[in-house]
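>>> prediction below, plus the sequence it came from.
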Amino acid sequence: MSENPVDPNQAVPPPPPPADAQPGGVPADQRQWAMFAHLSAIAGAILTSGVGGWGTFLGPLIIWLVKKDTMPFVDEQGKEALNFNITVALACVALVVLVVVTLGIGVLIAIPAWILIGIAWLVFTIIAAVKANDGVSYRYPFALRLVK
């Protein structure tokens, strides 16, 4: 007599997920465009005037405007990227105003603040891009919600 290799009391493992399953339920093209919305701020900073300049929110604005009606995840993440970069730009402008109003003495506060803002901006932008690529909604911690 041969033994039955399958034990009827042993639980059957669940089948593997389908090959086309997406993390977080977000399609790959939406995850990619959402990642581009975040990373376009870095590209804008490199190509234009740096952190806090108009180039940092131009990329997220264009991607959001083009994709917001057809891709819900890009709509959400594009607004996040746009709001965060507008917030950073406003903070940098406020520091310029501080320097002008104090006749240059405010530069003692502004330069360290610009460095900290720049580092935080880069770190948060990279985190947001990675999360978006994973299909996870990311909310920047210090962003004014101007675009709704």
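Done, it's in.
>>> make it CA atoms for all contacts and neighbour counts henceforth
Will do.
>>> which helix or strand contains P60?
Using DSSP states H and E, P60 falls within helix 55-67.
>>> what packs against that helix?
The contact analysis (3 or more C-alpha pairs under 8 Å, 6 or more residues apart in numbering; DSSP states H and E) places helix 55-67 against helix 28-47, helix 72-101.
>>> dropping in the other structure now:
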Amino acid sequence: MTDQPRSDDIVEQKAAHQEQASPEVQSGPPPTTTVERQGPPATDPGGQAAPQLAPAGMSKSDEKTWGVVMHLGSLILGIFPILSFIVPLIVWLINKDRSRMLNDHGRSALNWSITYIIMMTVFGALTAVYIGALLLPLGFLAHVILCIIAAVKAGQRRKFKHPMTIPFLRVG
């Protein structure tokens, strides 16, 4: 036999040499990648946009409940206009970061409550010339109607912006 190495031995030697020369890439599990969904929001079979899910920590039923409480609290305390903003303010401050719907409804309810306070103060001052005696009940009636409509919309998780309201807080 000859002293020359066989071709199989040469291939094995080259492979062993390459393994020693290349550094180890990583030890442990392979890196993971995150795939983000792109494109338009999901739609239902009717072509309507799918409803948004409530943020973590706030269920849809809780959103409905707090939205209705916010508006009905304003309605009940609206007998004394200066108190009409207390319930919407408390509910909004507690839930504004937990739910976009409650943030929007809270801002709208606060805008209306402050407008209502100003309106009833002006109407009260106008009682000196008797026109206020007609306007005060109309202002209260507007408050009752708008609070009921807003509570129904909140119960349906739909947006509602009170009409004829001074925008102290921007509603999204």
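Arrived safely, thanks for sending. Note that this is a predicted model, so its numbers are computed, not measured.
>>> that older thread, A128 of structure 1 is nearest to which of the helices and strands packed on helix 55-67 of structure 1?
Among those, helix 28-47 comes nearest to A128 of structure 1, with 6.6 Å by C-alpha to C-alpha.
>>> ok, back up a step: make JSON lines out of the helices and strands packed on helix 55-67 of structure 1 and add distance to L122 of structure 1.
JSON lines is the format used below for the helices and strands packed on helix 55-67 of structure 1 (distance: least, C-alpha to C-alpha, whole Å):
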{"stretch": "helix 28-47", "distance to L122 of structure 1": "8"}
{"stretch": "helix 72-101", "distance to L122 of structure 1": "11"}
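>>> what's the closest of those helices to I126 of structure 1?
helix 28-47 (7.2 Å).
>>> can you tell me what sits against that closest one?
Here helix 28-47 of structure 1 makes contact (C-alpha atoms under 8 Å, 6 or more residues apart in numbering) with 22, 50-60, 63-64, 71-74, 77-78, 81, 85, 122, 125-126, 128-130, 132-135.
>>> and the angle from it to helix 72-101?
If you take axes from the mean of the first three to the mean of the last three C-alpha atoms, to 10 degrees, helix 28-47 of structure 1 sits at 20 degrees to helix 72-101.
>>> circling back: matching residues in structure 2 for the helix holding P60 of structure 1?
Here helix 55-67 of structure 1 aligns to structure 2 at residues 83-95, judged by TM-score structural alignment.
>>> which SS class is D69 of structure 1?
Three-state assignment for D69 of structure 1 (DSSP: H, G, I helix; E, B strand; the rest coil): coil.
>>> residue contacts, the nearest residue to it once chain neighbours are set aside?
Excluding the flanking residues, the one nearest D69 of structure 1 by C-alpha to C-alpha, 6 or more residues apart in numbering is D75, at 7.3 Å. D75 of structure 1 is in contact with 64, 67-69, counting by C-alpha under 8 Å, 6+ apart.
>>> which single one of these is nearest to L116 of structure 1?
W64 (27.2 Å).
>>> how close does the closest one get to A120 of structure 1?
Counting by C-alpha to C-alpha, to the nearest Å, the separation of W64 of structure 1 from A120 of structure 1 is 23 Å.
>>> look at those two and report which has more neighbours.
Applying other C-alpha atoms under 10 Å to W64 of structure 1 and A120 shows that W64 carries more neighbours, namely 24 against 14.
>>> spatially nearest residue to the more buried one, not counting backbone neighbours?
Spatial nearest neighbour of W64 of structure 1, excluding adjacent residues (C-alpha to C-alpha, 6+ apart): G78 at 4.8 Å.
>>> what about that neighbour, how many neighbours?
So G78 of structure 1, with other C-alpha under 10 Å, has 28 neighbours.
>>> same thing with N85 of structure 1?
Residues contacting N85 of structure 1 under the criterion other C-alpha under 10 Å number 29.
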